[in-house]
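>>> got a structure for you, letters missing:
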């Protein structure tokens, strides 16, 4: 079963997360297939830029609780997006939760419709947004991030733009995206690659410094009793035992 759709138009490779029955959750299989598709696009001289989008009403619900990727695999995917020698643009028309926000912020540009919503829900299931902090923390407002990390509250698209999760939002995501793609098509490929390298240097420093510690933290928390209770409660559609 193919989990990533691929289309191309005028040098723009569109990769679509295509597991809507699982809300495009980041399973081990989806992460591996997306990594392969990104590698193909990154090595293809005919590709000027990559658009990362989705089918269904959810861009990504975060880690697949039934078949989660290894933390190292998720780190590798996020770094691959940041390091890809082509700009990666997120196109979002649905909801983004938890690990899906790691994908979103790893992209160089992120555009969403006003219908999209966003939330760091990790604390509500007994874990922390550990690995996804690698791209999230360098690219978002620290005071706002403290609130949304600690509470799990939902953000609308306008707030997501304000705090740095998104580049832009509009009623028609493709209308909002059109000038972005036009600009990328008009840019020299080598200049794009070098300019992206300038922009991602600080994010990659965070990967170099913190990836090992955050990977270990993620593994420890996901194997904890609190995570077991939180995930069980989520799957059973009830409050976990710590809710007061």
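Yep, that arrived. Computed from a prediction, not measured in an experiment: that's the story for all the values here. Numbering: from 1, shown residues only.

>>> going forward, measure contacts between C-alpha atoms and count neighbours the same way
Noted.

>>> give me the neighbour count for residue 209.
11 (other Cα atoms under 10 Å).

>>> if I look at it, how far off is residue 215?
Counting by Cα to Cα, to the nearest Å, the gap from residue 209 to residue 215 is 12 Å.

>>> residue 203 too?
In terms of Cα to Cα, residue 203 sits 16 Å off from residue 215.

>>> buried residues in the longest helix along the chain, which are they?
Longest among the helix segments of the chain by residue count, using DSSP state H, is helix 189-222. By neighbour count with 16 or more other Cα atoms under 10 Å, helix 189-222 contains the buried residues 189, 192-193, 196-197, 200, 203-204, 207, 211, 214-215, 217-219, 221-222.

>>> which residues touch the residue nearest in space to the middle of the chain?
With distances taken as Cα atoms, centre = their mean, the residue of the chain nearest its centroid is residue 103 (1.4 Å). Contacts for residue 103 (Cα atoms under 8 Å, 6 or more residues apart in numbering) come out as 78, 132.

>>> just want the angle from the host helix or strand of it to helix 189-222.
Using DSSP states H and E, residue 103 maps to helix 99-106. The directions of helix 99-106 and helix 189-222 differ by 150 degrees, with axes from the mean of the first three to the mean of the last three Cα atoms, to 10 degrees as the criterion.

>>> next, the one to line up against it:
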């Protein structure tokens, strides 16, 4: 059974993360399927833009601790989102955590319902949002990134707009209402114009990939192999506070 559903409507391809049982956690299989679906969209001349969305109450809970993707594969997926010659728009109607925020940040635009919430939970597990910082830090307000990456606290969709993570949030909860004008604009744009504009807009983000990706993958691997991270992961699975909580 596939973990990424695909649909088409008037030039917009919708890719839906469909693993609600584990809150769309980023497993090796899900990452591979999403990468293949994006590649298919890139080749399809009938696709003007891509919407990335989800089933269930979570867009993504972050890395699947039981079957995590290779970090290089995940970096490649984030880079694929940034470099895809067609705009990618995240549609969020639920919870987004850790690596899931990396997916949102790698998209060109993002819309969310008012009830959606976000959290960089890495620090509470003994690690850091290393790899996902590649698309996020060039786009987010620095003070907001510092607060939420250091505290791990939850923040609302409205706060995510102010932080530069989201393009728009639906105050009435109807994410499709605020998404509609974005998609209408993309349908009116020429394929060549969209590809050229996206290349210009993504240039600064790509610089971070070229400069920092290898270092951040190595740093992430070192953190995940540490005793503190093992304690953090164990505490999460056992539904208790890790030993360092005061």
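Right, received. Where do you want to start? The structure presented is a predicted model; accordingly, all values stated were derived computationally and were not measured.

>>> please state their TM-score.
The pair, once superposed, lands on a TM-score of 0.99 when counted by TM-score structural alignment, normalised by the length of structure 1; 244 aligned residues with a Cα RMSD of 0.5 Å.

>>> thinking again about what came up before, now do the longest helix of structure 1: which elements does it pack against?
Other elements packing on helix 189-222 of structure 1 under the criterion 3 or more Cα pairs under 8 Å, 6 or more residues apart in numbering; DSSP states H and E are helix 71-83, helix 133-139.

>>> give me the mean distance between it and structure 2.
In the superposition with structure 2, the average deviation recorded for helix 189-222 of structure 1 is 0.4 Å (mean Cα distance after the TM-score superposition for structure 1).

>>> what span of structure 2 lines up against that helix?
Aligned using TM-score structural alignment, helix 189-222 of structure 1 spans residues 191-224 in structure 2.

>>> any idea how far the matching stretch is from the chain center?
Put simply, stretch 191-224 of structure 2 sits 13 Å off its chain's centre (Cα atoms, centre = their mean, to the nearest Å).

>>> ok, stretch 64-76 of structure 1 next?
Counting by Cα atoms, centre = their mean, stretch 64-76 of structure 1 is centred 13 Å from the centre of its parent chain.

>>> show me what it is in contact with.
For stretch 64-76 of structure 1, contacts defined as Cα under 8 Å, 6+ apart pick out 22, 25-29, 31-32, 63, 131-132, 211, 215, 218-219, 231.

>>> pull out the buried positions in that stretch.
64, 68, 69, 70, 71, 72, 73, 74, 75, 76.

>>> check stretch 121-141 of structure 1 too.
Going by neighbour count (16+ other Cα under 10 Å), the buried part of stretch 121-141 of structure 1 is 121-140.

>>> and it, which stretch of structure 2?
Residues 121-141 of structure 2 are matched to stretch 121-141 of structure 1 when aligned by TM-score structural alignment.

>>> ends of the matching stretch, how far apart?
First residue to last in stretch 121-141 of structure 2 (Cα to Cα) measures 18 Å.

>>> go on, stretch 47-66 of structure 1?
Taking Cα to Cα, stretch 47-66 of structure 1 runs 34 Å from one end to the other.

>>> list the buried residues for it?
Within stretch 47-66 of structure 1, the residues that count as buried by 16+ other Cα under 10 Å are 47-64.

>>> in strands, which of those residues fall?
Secondary structure defined by DSSP state E assigns 49, 50, 51, 52, 53, 54, 58, 59, 60 of those to strands.

>>> can you put those residues in JSON lines and add distance to residue 177 of structure 1?
Putting these into JSON lines (distance: Cα to Cα, whole Å) gives the following:
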{"residue": "49", "distance to residue 177 of structure 1": "13"}
{"residue": "50", "distance to residue 177 of structure 1": "13"}
{"residue": "51", "distance to residue 177 of structure 1": "10"}
{"residue": "52", "distance to residue 177 of structure 1": "12"}
{"residue": "53", "distance to residue 177 of structure 1": "12"}
{"residue": "54", "distance to residue 177 of structure 1": "15"}
{"residue": "58", "distance to residue 177 of structure 1": "18"}
{"residue": "59", "distance to residue 177 of structure 1": "16"}
{"residue": "60", "distance to residue 177 of structure 1": "19"}
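
>>> between all of those, which two are separated the most?
Using Cα to Cα, the pair of those lying farthest apart is 49 and 58, separated by 22.7 Å.

>>> what's the spacing between residue 187 of structure 2 and residue 116 of structure 2?
Distance of residue 187 of structure 2 to residue 116 of structure 2, given as Cα to Cα: 26 Å.

>>> and the two? Which one has more around it.
residue 116 (24 against 16).

>>> so who does residue 179 of structure 1 touch?
By Cα under 8 Å, 6+ apart, residue 179 of structure 1 has no neighbours at all.

>>> sec struct for the aligned residue in structure 2 for it, please.
In structure 2, the residue paired with residue 179 of structure 1 according to TM-score structural alignment is residue 181. State at residue 181 of structure 2, reduced to three classes by DSSP: H, G, I helix; E, B strand; the rest coil: helix.

>>> quick check: residue 120 of structure 2 touching residue 149?
Yes - the criterion here is Cα atoms under 8 Å, and residue 120 of structure 2 meets it with residue 149 at 5.4 Å.

>>> what do these two both touch?
residue 129.

>>> who has more neighbours, those two?
residue 120 (27 against 20).

>>> separation between that one and residue 95 of structure 2?
Taken as Cα to Cα, the span from residue 120 of structure 2 to residue 95 of structure 2 is 11 Å.

>>> same question for residue 130 of structure 2.
The gap separating residue 130 of structure 2 from residue 95 of structure 2 is 20 Å, by Cα to Cα.

>>> one more: residue 198 of structure 2?
Taking Cα to Cα, one finds residue 198 of structure 2 at 27 Å from residue 95 of structure 2.

>>> ok, back up a step: would you format the helices and strands packed on helix 189-222 of structure 1 as CSV with distance to residue 110 of structure 1 included?
Shown next, in CSV, are these (distance: least, Cα to Cα, whole Å):
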stretch, distance to residue 110 of structure 1
helix 71-83, 13
helix 133-139, 12
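
>>> tell me how far residue 140 of structure 1 lies from residue 84 of structure 1.
Taken as Cα to Cα, the span from residue 140 of structure 1 to residue 84 of structure 1 is 21 Å.
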